[in-house]
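>>> Provided below are the primary sequence and the corresponding predicted coordinates.
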Amino acid sequence: MPEDQDLKLDEIDFLAGDMAFVLLEGDDLEDRMMARTDPDQEAAERAVGRLMDGAKAIAETDAGTERGIAAQQLFKALDDFSNAAREAPVLYTELDRQLMRFFPMQIERLRLQLTARPVTLETLPPDIRARYVSENGLVRVEVLPKEDVRDPKARRAFVDEVSQVNPALSGGAVSVLAAGDVVSHAMIQATITALALAALLIFALVRRVGFVLMVLLPLVLAGLLTAAMGVWLDRPFNFANVIVLPLLIGLGVDSAIHLVMRARHLAQDGGKATAVFSTSTPRAVLLSALTTIGSFGSLALSSHRGTASMGELLMLAIGFTLLTTLIVLPVLLQLGNRFGNGAKKA
């Protein structure tokens, strides 16, 4: 319902008195406008000339003010039009049509606005009333936030505060908050599931817990580095790019598996596990990772912000996975080899 209706209606009544000619205008205005003939060229030239004189006078009187600048712009536009109309007089007809085409509609709208009446629940249009009052008398209440709910913390605080009054909430803020919670919980579940399945697969291949930890530790470190770099580069997780976390495990685990399995075979043949880095396996892992980075990196060129951010974070994630696999994993293999030899000597 409009507020301060009495004050607004008094102002409308006062304005209607000064614009009585609008209220007294006949209903045949549109018909009379349609019956008008094309404007006389000489009369049109004189009318444009008078308008130019008035605009020029205002521009000189109020020079430097917004009113004067607007008048100067109007004078310049009319001068250009007048020069063009000397070569093509039909422009006067086109100007008349453009200026007066919507005039009857605007006058009719103004007449309606000047005859405004008090608004009550009974006088509201049925379609508007149905949005707020149901057939059984339930009333819809809208609560607007004083904070900017684009901020996640402010949005959650707003929803929590309103839900204390009535838990039966709906609306954009509740929907966005609920959707964010569902996506974040789903991604946490997917990440943990992917990590557990990867650990089970590695254990099924090597049957040693130590090798499982060697494969997973670089992945965990790569995930932490990706999250930290996303904060530093202002690339936060969103609904589109949060899928990076489970993808990081799926895409990054095979590089470590290749290296660990090759190191295991070398150790079984009597060599050192760290000798794997003098073979062709690290080079193959490097080329494979670079190919994957190039494939997913093309997503960063997308015009869609979510898709582009997913490509950017995937490039970072796979890059960090490659670095941790080629830098951290050798240290872990060396430690494992040292502890293994120590255990054999004991």
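Sure, I can see it.
>>> only C-alpha atoms for contact and neighbour calcs from this point on.
Noted.
>>> how about residue 135, secondary structure?
Of the three states, residue 135 takes coil under DSSP: H, G, I helix; E, B strand; the rest coil.
>>> quick check: it vs residue 129, distance?
10 Å (CA to CA, to the nearest Å).
>>> so which of the two has more stuff around it?
residue 129 (14 against 7; other CA atoms under 10 Å).
>>> isn't that one right up against residue 121?
Yes - using CA atoms under 8 Å, residue 129 makes contact with residue 121 at a distance of 7.4 Å.
>>> tell me what the longest helix along the chain is packed against?
Secondary structure assigned by DSSP state H gives helix 305-345 as the longest helix of the chain. With contacts defined as 3 or more CA pairs under 8 Å, 6 or more residues apart in numbering; DSSP states H and E, helix 305-345 has these neighbours: helix 209-232, helix 244-268, helix 281-297.
>>> hold the first one in mind and look at this next one:
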Amino acid sequence: MVLVRLKSFERKLLEDLKDKFSIIKQNVTTYEMRIKDLPESIKKRFISSDGMYLIRIFPSGNIWNPSFLERFVHEIRTVDPDAIGDPVTLYVFTKAFRDACIKAAIYAIIFIFVLLLFTLKDFAYSLLVMIPLILGTIWTMGLMDLFHVNFNLANSLFLPLIVGAGVEYGIIIIRRWRELKDQSIGDHVLFPFSTIKGVLLAGLTTTVGFGSLIISDHQGIYSLGLLAVIGSLCILSAAILFLPALLYIINLGSRRKER
């Protein structure tokens, strides 16, 4: 019984609303709004003194996504190469900063390699010192996709920072290997545990230092810390696991040639 009454009330309410809207529609005179009908304060914001109109385009996606931001800016510039706005400014500034960090990392690698040549006085040894850094960086790029980490305005600093921090592992191992290669047992050059422990300790302290940035609430600082930790561990792993194995293969090949 109650349900029947409620349905009847709902029907009558809707009929009454239709009548009211019909009355309002009959008594309201509407016309198409024109630009001249807009307040002067709004027209000044969107129309210049020489009659040029301001067109605002809002992105449909997240501009903090680098791939979307790049696509959005490129599409805008196909319409107007001189378009400006926050997404364009963010894209230009981020790209310039990232390119600057890449150049800084390249210059650092070149200067470090020259310094190694001057110190070690051997091209091959200087190249071997750089291998953990190069290999660890390649591993880092691969893991970035696994952990869904992209380069941004903050973590681009990782590149020049990790170059100086990562090359020291190769220096320690190569210098120690040069000291011990003439004291080899058969075809083996035995590294003392103190050398590996020193490299491991240097790598872990660097990792912990960078890792402290991960606790930051700022997403940019967090991504910088995460990327630096991944990079430090990759370079450390390459120095401890790959470089000694490579040195063993090189030493084995040279001794076989001597025989």
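That came through fine. Since this is a predicted model, take the numbers as computed values, not measurements.
>>> mind checking the TM-score on these two?
The TM-score (TM-score structural alignment, normalised by the length of the second structure) is 0.77; 234 aligned residues with a CA RMSD of 3.0 Å.
>>> of the helices and strands packed on helix 305-345 of the first structure, flag the one that's most buried.
Highest mean neighbour count among these (mean count of other CA atoms under 10 Å): helix 244-268, with a mean of 20.
>>> name the helices or strands packed onto that helix?
helix 172-206, helix 209-232, helix 281-297, helix 305-345.
>>> alignment lookup: residue 73 of the second structure to the first structure.
Aligning on TM-score structural alignment places residue 73 of the second structure opposite residue 159 in the first structure.
>>> what's the neighbour count on its match?
Applying other CA under 10 Å, we find 18 other residues in the vicinity of residue 159 of the first structure.
>>> what is the burial count for the spatially closest residue to it that is not a sequence neighbour?
Leaving aside its sequence neighbours, residue 159 of the first structure sits nearest to residue 174 (CA to CA, 6 or more residues apart in numbering; 6.5 Å). Per other CA under 10 Å, the neighbour tally for residue 174 of the first structure reads 17.
>>> aligned counterpart of residue 174 of the first structure in the second structure, please.
Aligned partner of residue 174 of the first structure by TM-score structural alignment: residue 88.
>>> pretty sure its match is touching residue 73, no?
Yes - under the criterion of CA under 8 Å, residue 88 of the second structure makes contact with residue 73 at 6.0 Å.
>>> number of residues surrounding residue 157 of the first structure?
Using other CA under 10 Å: residue 157 of the first structure sits among 14 other residues.
>>> do the same with residue 69 of the first structure
Using other CA under 10 Å, residue 69 of the first structure has 17 neighbouring residues.
>>> same check, this time on residue 45 of the second structure
Count around residue 45 of the second structure with other CA under 10 Å applied: 10.
>>> give me the nearest residue to it, chain neighbours excluded.
Using CA to CA, 6+ apart and skipping the chain neighbours, the partner closest in space to residue 45 of the second structure is residue 54 (7.8 Å).
>>> so what corresponds to that neighbour in the first structure?
So, by TM-score structural alignment, residue 54 of the second structure is matched to residue 140.
>>> residues contacting that match?
By CA atoms under 8 Å, 6 or more residues apart in numbering, the contact set of residue 140 of the first structure is 131, 132, 133.
>>> is the last one in contact with residue 141, as I believe?
No - the pair residue 133 of the first structure / residue 141 is not scored as a contact, 9.5 Å apart, by CA under 8 Å.
>>> who's more crowded, the two?
residue 133 (15 against 8).
>>> would you mind measuring from the more buried one to residue 171 of the first structure?
17 Å.
>>> what do you get for residue 81 of the first structure?
The value you get for residue 81 of the first structure to residue 171 of the first structure, if CA to CA is used, is 52 Å.
>>> more neighbours: the two, which one.
Neighbour totals were compared for residue 81 of the first structure and residue 171, and residue 81 leads with 15 against 9 (other CA under 10 Å).
>>> which of the helices or strands spans the more buried one?
According to DSSP states H and E, residue 81 of the first structure maps onto helix 66-87.
>>> that helix corresponds to what range in the second structure?
Going by TM-score structural alignment: helix 66-87 of the first structure matches no residues.
>>> for residue 32 of the first structure, grab the count of nearby residues.
Residue 32 of the first structure has 11 nearby residues by other CA under 10 Å.
>>> same thing with residue 17 of the first structure?
Counted with other CA under 10 Å, residue 17 of the first structure comes out at 12.
>>> wait, a helix at it?
Yes - Residue 17 of the first structure forms part of a helix when assessed by three-state DSSP.
>>> residue contacts, it?
Counting by CA under 8 Å, 6+ apart, residue 17 of the first structure has no contacts.
>>> corresponding residue for it in the second structure?
Using TM-score structural alignment, residue 17 of the first structure sits opposite a gap in the second structure.
>>> now residue 246 of the first structure
Match for residue 246 of the first structure (TM-score structural alignment): residue 160.
>>> contacts only, for the closest residue to that match other than its chain neighbours.
Nearest non-adjacent residue to residue 160 of the second structure, counting by CA to CA, 6+ apart: residue 105, 4.3 Å away. By CA under 8 Å, 6+ apart, the contact list for residue 105 of the second structure reads 159, 160, 161, 163.
>>> tabulate the residues you listed (a markdown table), appending distance to residue 4 of the second structure.
Conversion of those to a markdown table gives the following (distance: CA to CA, whole Å):
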| residue | distance to residue 4 of the second structure |
| --- | --- |
| 159 | 73 |
| 160 | 76 |
| 161 | 76 |
| 163 | 79 |
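>>> nearest to residue 121 of the second structure, out of the residues you listed: which one, please.
Relative to residue 121 of the second structure, the closest of these is residue 163; by CA to CA it sits at 20.8 Å.
>>> got the angle for the longest helix of the first structure vs helix 281-297?
Angle, helix 305-345 of the first structure to helix 281-297, by axes from the mean of the first three to the mean of the last three CA atoms, to 10 degrees: 160 degrees.
>>> check the offset of helix 305-345 of the first structure from the chain's centre.
Here the centre of helix 305-345 of the first structure is set off from its chain's centre by 34 Å, with CA atoms, centre = their mean, to the nearest Å.
>>> same check on stretch 177-190 of the second structure?
42 Å.
>>> who touches that stretch?
So stretch 177-190 of the second structure is contacted by 191, 248, 251, 252, 255 (CA under 8 Å, 6+ apart).
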